[in-house]
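1. the amino acid sequence is not available; the structure is as follows:
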């Protein structure tokens, strides 16, 4: 009955039937357990699934390989990956060993979750190695997942080795193992980020010759790599080629071209691409605005940079630490420290309080040798109650030290400035940072 109701998706009635079964105290056997775990797992009813699992233990019913696989499939379908990992480890250390279905179930879970980093990646690579050692068939999505995860963690050579193994298995076994556009995409991306641009271009041409579906990752990776290498004409040519190949251009693709143009001193051309982005209905992201704000400030086009900032806020795009840093440091270097502070203060009612913003401003002012302005900023931060004096003093010492101004850093460290007090008649006043440069 439960199996039929699960196939119909009638979960409310399933719970009623199941509650009635539980109240009757029905006996559990292996057949019933497998059926119920399979049904509840496919329906995403994890609470009921785990109740059955506990009931099996209470009734002394030994789980079979099928029971474990049904249980893991249910946990993975409901994105209980940590629980699925624990079940997998129990299987490895117990009498019932995982089979190819068990491995593929776990890999499916990582594919669905997009969990490619940290413990998720380590566990996924462990699965891949075990499947190799046991001679089990490794599905194509497992290769793509492992290659992508390794490349994104900066382990491009390990990812490339897996890629070569992937191609080798496809040639000698003739079992349909063909690298897809996802696999080629992560390899091209990794080669570009490693500075191996010519190899990336060779793989890109290989994909074209062999009718591999050309996706946005392939194009964006190369546009980014060419842009960082200063090969702007080639980058722009690929960007236009995407239209010819009917490959939709997304925000990331636009952003890498805008970034390349802005960093190569072509801010006006970057603004043209920015306008085209809007005309084509592609979402402008906080990263898009950050790139352009940075570029405009570097060319001392301060008012244009501020207009872009206002446009970003008007569009409801939430500033990030990077965008606030671009604005604050740009204004500071333009001699507009008070204006930077005012804008940052205005963000507080919006729920945006960036702890590092003032620290970034102090660092950039000290680096530029504008110690008096840095001291004035430090005093203002404390006066507004934004930071405790001790922390501001530590930031100032570090900023001076990083800027190579060790003498002032030592003077500040051994003085009462910032956190000490002195008396003026009967009034006790904090020793201001500005005395650092006045005395």
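-> The structure has been received and is ready for your questions. Since this is a predicted model, take the numbers as computed values, not measurements.

2. CA atoms for contacts and neighbours, from now on please.
-> Will do.

3. show me how far the helix or strand containing residue 274 is from its chain's centre.
-> Per DSSP states H and E: residue 274 is located in helix 267-279. Offset of helix 267-279 from its chain centre (Cα atoms, centre = their mean, to the nearest Å): 26 Å.

4. buried sites along that helix?
-> Within helix 267-279, the residues scored as buried using 16 or more other Cα atoms under 10 Å are 267, 270, 271, 273, 274, 277.

5. pipe those residues into JSON lines and attach distance to residue 212 per row.
-> Below are the buried residues of helix 267-279 laid out as JSON lines (distance: Cα to Cα, whole Å):
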{"residue": "267", "distance to residue 212": "35"}
{"residue": "270", "distance to residue 212": "31"}
{"residue": "271", "distance to residue 212": "33"}
{"residue": "273", "distance to residue 212": "28"}
{"residue": "274", "distance to residue 212": "30"}
{"residue": "277", "distance to residue 212": "27"}
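
6. out of the residues you listed, who's nearest residue 43?
-> The closest of the buried residues of helix 267-279 to residue 43 turns out to be residue 277 (Cα to Cα; 42.1 Å).

7. helix or strand for residue 13, which one?
-> helix 11-24.

8. comparison target below:
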């Protein structure tokens, strides 16, 4: 997004006319043509309006249950009249999508008695930013100036937040430059937002420098490549007073692997009289545990309870993850039970960790109890757990149970190609090609093309079962099904055929692979060379080896060196 600053007002503008788009690189329409383009005129039932103004709860219920875009303007104006600014704020915040929010906001703005204020604009800007409606956001940013509403720290913090979460980190940081042009020094919330953006971008040192410069009362914009900085209008240092600020800094140090700095920041927080919250302790527990300081993490849980800060589900999820990484099944089970004992609910992460541990340990009965518990609570098994559970059954030789589980929890469900392929691979690894095939074709009813990874796993299953004709037939059908083979497909099939000494077909596929623009790996060439050597056709092996060199694929490692020596030895013998 190319942004330019107006010297007089400091508001952003672009040089050419604009048209509406969700892309930040496209331009937006004039304000007069904006509303019709986002209003659906499909007629629906219109709520009856009594002469008595509705109470705020009643109004919110009516607005939530009605398609506002179908209501005549007069009716909507009647609903929204006689509200205080605070009530208007509540109404705006309650809107479930950006279109309805703008519709309500525009009706407020059309009222003669309406006084524009930054809070309402901030709500609109946040909703548009979350929806990535950058051009509509620009329209209301410009309109904000026309209404005589000056941006506040909250406005800039909102813009920095939504731009960064929308993937526009550079544009998010540019708002700092605009703040300087307006003479608005970041408050603690805005500063914390900037540090969080830099942390999430992996710029840990820059985030720390920005925080320290804010504490000194002079922000150095050159830290984030935005030019010279600016100072506050008074000479005193800033001290963070919010738990959120310390939480961001502690997390920054943790992600940077700086355990001591995170610990020092936590101590400084306590010394400064800023009360830590559950997020603070969760972050510290995770940092300590990830750095191998499990006993320190456990002592933090005790301190947390001593300060009467209730652990949440995430607290125990962290400990479950830490115990699982150390193979401590009892610790994982203890934390899982503790969540329910103190009146909390297991979430997706809790279930994923416990099932992963139980399935890896082949604790079938316990895993089934957890599954039953999840379903009894009205939940659903996380799709990442499905391949893990299937693998547990297969490894234990319980193929019938695996089939029943698939029918009950997998069949007909929307599952990502990655996890669906993992389901097939669990069978393929054990040579259960027919079961893998059943899973593969069970998905054919879904209205989408199979992903290449699913085909590659099925080819692998056929290869392990030495069903080469089935593998070749599947390969030939891929293009007709709208999924062309990739590099992995060719490599898998060529190495499979070489193992079956079908060298002519493997060599043909090697040519097809190169014609398709793929570069065979050293292992693929080596498989064909080894196949020729095994059948005594050394001259063919030498020919393929020279082709490998001509393709720019160099032999790799000691194994390749031994292969070269073996080729020349066999060549001498046959000469």
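-> Thanks, I have it. What you are looking at is a predicted structure, and each value in this text was computed from that prediction instead of being measured.

9. neighbours of the residue mapped onto residue 186 of structure 1 from structure 2, how many?
-> Superposed on structure 2 with TM-score structural alignment, residue 186 of structure 1 falls opposite residue 318. For residue 318 of structure 2, the neighbour count with other Cα atoms under 10 Å is 24.

10. and what about residue 318 of structure 2, helix, strand or coil?
-> helix (DSSP: H, G, I helix; E, B strand; the rest coil).

11. with adjacent residues omitted, what lies nearest to it?
-> In this structure, residue 318 of structure 2 finds its nearest non-sequential neighbour in residue 286, 6.2 Å apart by Cα to Cα, 6 or more residues apart in numbering.

12. quick one: neighbours of that neighbour, just the number.
-> By other Cα under 10 Å, the residues close to residue 286 of structure 2 number 22.

13. give me the element the closest residue to residue 71 of structure 1 other than its chain neighbours is part of.
-> Sequence neighbours aside, residue 37 is the residue nearest to residue 71 of structure 1 in space, at 6.1 Å (criterion: Cα to Cα, 6+ apart). Secondary structure from DSSP H and E places residue 37 of structure 1 in helix 30-42.

14. helices and strands around that helix, which ones?
-> Using 3 or more Cα pairs under 8 Å, 6 or more residues apart in numbering; DSSP states H and E as the contact test, the elements touching helix 30-42 of structure 1 are helix 2-8, helix 46-58, helix 65-77.

15. chain center to the helix or strand hosting residue 280 of structure 2, what's the gap?
-> In this structure, residue 280 of structure 2 sits in helix 278-290 according to DSSP H and E. Chain-centre distance of helix 278-290 of structure 2: 21 Å, with Cα atoms, centre = their mean.

16. helix or strand next in line after that helix, which one?
-> Next element after helix 278-290 of structure 2 (DSSP H and E): helix 294-306.

17. show me what that following helix is packed up against.
-> helix 278-290.

18. tilt between the helix it packs on and helix 294-306?
-> With axes from the mean of the first three to the mean of the last three Cα atoms, to 10 degrees defining the directions, helix 278-290 of structure 2 sits at 160 degrees from helix 294-306.

19. so what touches helix 278-290 of structure 2?
-> 243, 246-247, 250-251, 254, 259, 262-263, 294, 296-298, 300-301, 304, 309-312, 314-315, 318-319, 322 (Cα atoms under 8 Å, 6 or more residues apart in numbering).

20. what subset of those residues is buried?
-> By 16+ other Cα under 10 Å, the contacts of helix 278-290 of structure 2 give 243, 246-247, 250-251, 254, 259, 262-263, 294, 297, 300-301, 304, 311-312, 314-315, 318-319, 322 as buried.
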